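*Asks:* here is my input; please provide its structure:
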Amino acid sequence: MKKEDLADLAVFLAVAEERNFTRAAARLGLSQSAVSHTMRRLEASIGVKLLNRSSRHVSTTEPGEKLLAKLRPGLDQIAAQIEELRVQGNTPSGLLRITASKAAIRHILWPVVTGLVRDYPGIRVELSSEGRLTDLAEDRFDCGIRLEEFLAPDVIAVPVGPPARMAAVAAPDYLAHRGIPRHPADLADHACMGTRFDPHGTVYAWEFEKDGEEIIRRVDGPFIVNDSDLAIAAAREGHGIAFVTEAEVAADLAAGRLHRVLEDWCPPFGGMHLYYPGRRQVSSALRLLIDRLRWRG
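*Replies:* As a prediction, the model looks like this:
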């Protein structure tokens, strides 16, 4: 293998994980054109197409996926060793300010940050649980965690969880009394819990998709909240239908407290991502957090 191929493989790993040339370039500190050129050079050197490219998405081909499976563990070990050497002489410390939804803090962030502060006593973590998409620079946060679809295009985003699905759920008694919606249009006859993420914004419209048909429904009901936990609680008490992520109601569905409706209209989409400003210097503490949170499934 040529010496330059080793560096090119690191670029391939970044593109494959980010699924986007722009985000990969920001992660590597390169221009998008340089990343594109590197990938063309690597594919020409190997003689195999590694990536499928479209106007919006990048995905690995079957040979690319096989290479990624072999490549990732080795480069992860190298990166971990380099980080270990780096922190021996410059132990990460300081305050990390993080904004995330309550669900993201509970299911994704908390198990990781508790280990982080134990391993590095010089690191302190401030958590702010908000439903709205926060302006990191204005509110002086180092990073945030949100669903991919809510992120601005100018941030660097790192996946920290598997693909997500929305779930429309209601209590069994409510559905027995009001009937089961079979199509998103049927929601016009149902009480639905609204969500307003920004106090100055509009109520979130529910999005559905099936067989290539996309439907956006504006709903109405007895409650408008900015916290999915409240929407779920209202649904449990029989006030109507809540529209939240599948992970948030997994226990309720398993226990039968809530039943799912319109499941065939809720396809998977990009899950939780940690995001931070693209032009910002990443501290060693934030880099450690990213490395520990990064989804590698």
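*Asks:* going forward, measure contacts and count neighbours with C-alpha atoms only.
*Replies:* OK.
*Asks:* all the strands of the protein, residue numbers only.
*Replies:* Secondary structure of the chain, counting by DSSP state E: strands at 51-53, 58-60, 94-100, 123-129, 143-147, 155-159, 166-170, 194-195, 206-210, 213-217, 224-225, 242-245, 259-261, 272-277.
*Asks:* which helices and strands does the second one pack with?
*Replies:* The elements that strand 58-60 packs onto, with contact taken as 3 or more CA pairs under 8 Å, 6 or more residues apart in numbering; DSSP states H and E, are helix 3-18, strand 51-53.
*Asks:* make TSV from the ones you listed and add distance to P153 and mean neighbour count to it.
*Replies:* What follows is these, written out as TSV (distance: least, CA to CA, whole Å; neighbours: other CA atoms under 10 Å):
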stretch	distance to P153	mean neighbour count
helix 3-18	13	18
strand 51-53	18	16
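*Asks:* save the ones you listed as a markdown table, and put in distance to D252 too.
*Replies:* Listed next are those as a markdown table, based on distance: least, CA to CA, whole Å:
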| stretch | distance to D252 |
| --- | --- |
| helix 3-18 | 32 |
| strand 51-53 | 39 |
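*Asks:* with respect to I224, which of the ones you listed lies nearest?
*Replies:* Among the helices and strands packed on strand 58-60, helix 3-18 comes nearest to I224, with 34.5 Å by CA to CA.
*Asks:* chain center to that closest one: distance?
*Replies:* 22 Å (CA atoms, centre = their mean, to the nearest Å).
*Asks:* so what touches that helix?
*Replies:* 21, 23-24, 27-28, 35, 38-39, 42, 51, 58-60, 68, 71-72, 75, 157-159 (CA atoms under 8 Å, 6 or more residues apart in numbering).
*Asks:* coming back round to it: A233: which of the strands of the chain is closest?
*Replies:* Per CA to CA, nearest to A233 of those: strand 242-245, 9.0 Å.
*Asks:* which stretch among the helices and strands packed on strand 58-60 comes nearest S284?
*Replies:* So among these, helix 3-18 is nearest, using CA to CA, at 19.0 Å.
*Asks:* one step back: got JSON lines for the strands of the chain, with distance to R236 too?
*Replies:* Shown next, in JSON lines, are the strands of the chain (distance: least, CA to CA, whole Å):
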{"stretch": "strand 51-53", "distance to R236": "44"}
{"stretch": "strand 58-60", "distance to R236": "39"}
{"stretch": "strand 94-100", "distance to R236": "24"}
{"stretch": "strand 123-129", "distance to R236": "22"}
{"stretch": "strand 143-147", "distance to R236": "24"}
{"stretch": "strand 155-159", "distance to R236": "31"}
{"stretch": "strand 166-170", "distance to R236": "7"}
{"stretch": "strand 194-195", "distance to R236": "15"}
{"stretch": "strand 206-210", "distance to R236": "19"}
{"stretch": "strand 213-217", "distance to R236": "22"}
{"stretch": "strand 224-225", "distance to R236": "15"}
{"stretch": "strand 242-245", "distance to R236": "9"}
{"stretch": "strand 259-261", "distance to R236": "10"}
{"stretch": "strand 272-277", "distance to R236": "25"}
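*Asks:* and this one, so I can compare the two:
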Amino acid sequence: MPAVKRLMADYPEVKIEISIDQRFVDLVAERNDASVEKDMIAVKIGPEMRMVVAGSEGYFERHPRPVTPHDLTQHNCINLRLPTLGGLYAWEFEQDGRPINVRVTGQFICNDVAMIVDAALDGQGVACLPCDHLDPLVKEGRLIQVLADWCPSFPGYHLYYPSRRLASPAFTLLVDALRYR
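*Replies:* Have a look, this model is predicted:
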């Protein structure tokens, strides 16, 4: 993260710990500076994103490419388990402004994005992840994207922090460094 690297170079006394997790937590209770609550301030820290559905060439040699999201019910889909909710991510699509959620099944379920990417690369099934994880592999030809017309964009990553809590100068510097412009 170039913004964090610059911040650390400019302010060597500032210590930064970033925890990235696919679970919902009360970060304030866990003594973190940022979380999602009803009185939160949201700061955009990245561009709009979209989900990408992709599989390997080897997988699609053995299975027909899905044409609609409902075709995924006939595929071996690599599922993402959401740790705090205990459930599986329902794959989200859209057509003509109408949302469509598809609960997919498959042989492999994981709560680690890197393992899901590896499984897709190994031809174990179809993955659905944010574009920042799969776009480079699609561009390199290592994965084949499907259902692109069904995958809408969404606001992207945000940093949330409580409005009721006085932010430290170091945290204010971090927010300014991460803010997406």
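*Asks:* can you give me the TM-score here?
*Replies:* TM-score of the superposed chains, computed with TM-score structural alignment, normalised by the length of structure 2, equals 0.93; 181 aligned residues with a CA RMSD of 1.5 Å.
*Asks:* quick revisit: so which of the helices and strands packed on strand 58-60 of structure 1 is nearest S228 of structure 1?
*Replies:* helix 3-18 (27.7 Å).
*Asks:* the residue sitting nearest the centre point of structure 2 and L27 of structure 2: what is the separation?
*Replies:* Per CA atoms, centre = their mean, the C-alpha nearest to the average position across structure 2 is that of P130, at 4.5 Å. Going from P130 of structure 2 to L27 of structure 2 by CA to CA, to the nearest Å gives 23 Å.
*Asks:* ok, now P152 of structure 2?
*Replies:* From P152 of structure 2 to L27 of structure 2 the distance is 29 Å (CA to CA).
*Asks:* M8 of structure 2 too?
*Replies:* M8 of structure 2 is 23 Å from L27 of structure 2, by CA to CA.
*Asks:* got it, and E140 of structure 2?
*Replies:* Taken as CA to CA, the span from E140 of structure 2 to L27 of structure 2 is 37 Å.
*Asks:* which one's more surrounded, those two?
*Replies:* Set E140 of structure 2 next to L27 and count neighbours by other CA atoms under 10 Å: L27 wins out with 16 against 9.
*Asks:* which residues touch the counterpart of that one in structure 1?
*Replies:* Aligned counterpart of L27 of structure 2 in structure 1: L136 (TM-score structural alignment). Going by CA under 8 Å, 6+ apart, L136 of structure 1 touches D142, C143, G144, Y276, P277.
*Asks:* try M49 of structure 2
*Replies:* P130, C131, D132, S153, F154, P155, G156.
*Asks:* apply 10 Å and report the result again.
*Replies:* By CA atoms under 10 Å, 6 or more residues apart in numbering, the contact set of M49 of structure 2 is P130, C131, D132, C151, P152, S153, F154, P155, G156, Y157.
*Asks:* if I look at the fourth one, how far off is V113 of structure 2?
*Replies:* Here the criterion is CA to CA. By it, C151 of structure 2 lies 19 Å from V113 of structure 2.
*Asks:* the more surrounded of the two?
*Replies:* Neighbours per residue (other CA under 10 Å) separate C151 of structure 2 from V113, with C151 holding more: 22 against 19.
*Asks:* residue in structure 1 matching the more buried one?
*Replies:* So C151 of structure 2 corresponds to C266, using TM-score structural alignment.
*Asks:* distance-wise, check that match relative to A164 of structure 1.
*Replies:* Counting by CA to CA - C266 of structure 1 and A164 of structure 1 are separated by 10 Å.
*Asks:* spit out the residues that contact those two alike.
*Replies:* Counting by CA under 10 Å, 6+ apart, the residues touching both C266 of structure 1 and A164 are E246.
*Asks:* any idea how many residues pack against Y161 of structure 2?
*Replies:* If we define neighbours as other CA under 10 Å, then Y161 of structure 2 has 23 of them.
*Asks:* quick check, it in contact with A167.
*Replies:* Yes. Taking CA atoms under 10 Å as the definition, Y161 of structure 2 is a contact partner of A167 at 8.8 Å.
*Asks:* any common contacting residues for the two?
*Replies:* Joint contacts of Y161 of structure 2 and A167 (CA under 10 Å, 6+ apart) are D33, A34, V175.
*Asks:* Throw those into CSV and include distance to E13 of structure 2 and neighbour count, thanks.
*Replies:* Below are the shared contacts of Y161 and A167 of structure 2 laid out as CSV (distance: CA to CA, whole Å; neighbours: other CA atoms under 10 Å):
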residue, distance to E13 of structure 2, neighbour count
D33, 17, 17
A34, 20, 18
V175, 16, 20
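*Asks:* among these, which one sits closest to M1 of structure 2?
*Replies:* Once CA to CA is applied, the member of the shared contacts of Y161 and A167 of structure 2 that ends up nearest M1 of structure 2 is V175, at 13.2 Å.
*Asks:* how about the closest one, what's its match in structure 1?
*Replies:* Using TM-score structural alignment, V175 of structure 2 pairs with I290 in structure 1.
*Asks:* for Y275 of structure 1, see how far away that match is.
*Replies:* Where Y275 of structure 1 is concerned, I290 of structure 1 sits at a distance of 9 Å (CA to CA).
*Asks:* which neighbours do the two have in common?
*Replies:* Common neighbours of I290 of structure 1 and Y275 (CA under 10 Å, 6+ apart) are C143, V158, P159, V160.
*Asks:* so what's the last one up against?
*Replies:* Contact analysis of V160 of structure 1 by CA under 10 Å, 6+ apart lists 104, 108-109, 145-147, 271-275, 290-297.
*Asks:* just give me the match in structure 2 for it.
*Replies:* That one, V160 of structure 1, aligns with I45 by TM-score structural alignment.
*Asks:* all helices for structure 2, in order.
*Replies:* 2-10, 57-62, 113-121, 131-139, 169-178 (DSSP state H).
*Asks:* mind putting those in TSV, distance to L85 of structure 2 included?
*Replies:* Formatted as TSV, the helices of structure 2 follow (distance: least, CA to CA, whole Å):
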stretch	distance to L85 of structure 2
helix 2-10	30
helix 57-62	30
helix 113-121	17
helix 131-139	22
helix 169-178	28
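*Asks:* what residues are up against A3 of structure 2?
*Replies:* A9, L174, V175, D176, A177, L178, R179, Y180.
*Asks:* what is the burial count for whatever residue of structure 2 lines up with R280 of structure 1?
*Replies:* Aligned by TM-score structural alignment, R280 of structure 1 pairs with R165 of structure 2. Counted with other CA under 10 Å, residues neighbouring R165 of structure 2 total 10.
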